[in-house]
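Colleague: 3D model of this:
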Amino acid sequence: MGGLSLWHWLIVLVIVVLVFGTKRLGSVGKDLGEAVKGFKKGMRDEDDKPSAQLRDERGNERESSESKQDERTPR
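Modeller: Next up is the predicted model:
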């Protein structure tokens, strides 16, 4: 027993092609590739959003601390 050799995988591939056909397998491969690309794009978009939010929050914090300093300064 043990792992499958190259010949086993080739036989499995031939059987899969005979059962599903090359056209359907091509469509499945294309759909899978588009799904992976969409997932990667979504992960990149998620990574960009928090950094932009942090910049906004930092900017707001600076403004609020500046306004507090103005209030403390005697006029």
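Colleague: drop to CA atoms for contacts and neighbour counts, all remaining ones
Modeller: Fine.
Colleague: starting at the chain centroid, how far to stretch 58-66?
Modeller: 32 Å (CA atoms, centre = their mean, to the nearest Å).
Colleague: what's the answer for stretch 53-66, then?
Modeller: 28 Å.
Colleague: which residues sit against it?
Modeller: Applying CA atoms under 8 Å, 6 or more residues apart in numbering, stretch 53-66 has no contact partners.
Colleague: here's the other one to compare against:
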Amino acid sequence: MTGRFGELLLILLIILVLFGAGKLPRVMGEIGRGIKAFKNSLNNKSEDDNEDNKN
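Modeller: Below you'll find the model as predicted:
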């Protein structure tokens, strides 16, 4: 478990260096919105599949 935490910390440090502290909140917000949209599209697809199976 310690290895995974170290890897995550390293990735976050690289992101901080690449984007800087000023842009980081905006970048993380955009990533969060992207993940949310992806999950919503998966849920909508599964609902469409369920409706097709009922017909």
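Colleague: overlay them and tell me the TM-score.
Modeller: Once superposed, chain against chain, the TM-score is 0.64 (TM-score structural alignment, normalised by the length of structure 2); 46 aligned residues with a CA RMSD of 2.6 Å.
Colleague: give me the secondary structure label for the residue nearest to the spatial centre of structure 2.
Modeller: Taking CA atoms, centre = their mean, the centroid of structure 2 lies closest to Ile35, which sits 3.8 Å from it. Here Ile35 of structure 2 is recorded as helix under DSSP: H, G, I helix; E, B strand; the rest coil.
Colleague: and it, how close does it get to Gly29 of structure 2?
Modeller: According to CA to CA, to the nearest Å, Ile35 of structure 2 and Gly29 of structure 2 sit 10 Å apart.
Colleague: all helices for structure 1, in order.
Modeller: For structure 1, applying DSSP state H gives helices covering 6-20, 22-72.
Colleague: what about the shortest one, distance to the chain center?
Modeller: Using CA atoms, centre = their mean, the distance from the centre of helix 6-20 of structure 1 to the centre of the chain it belongs to is 32 Å.
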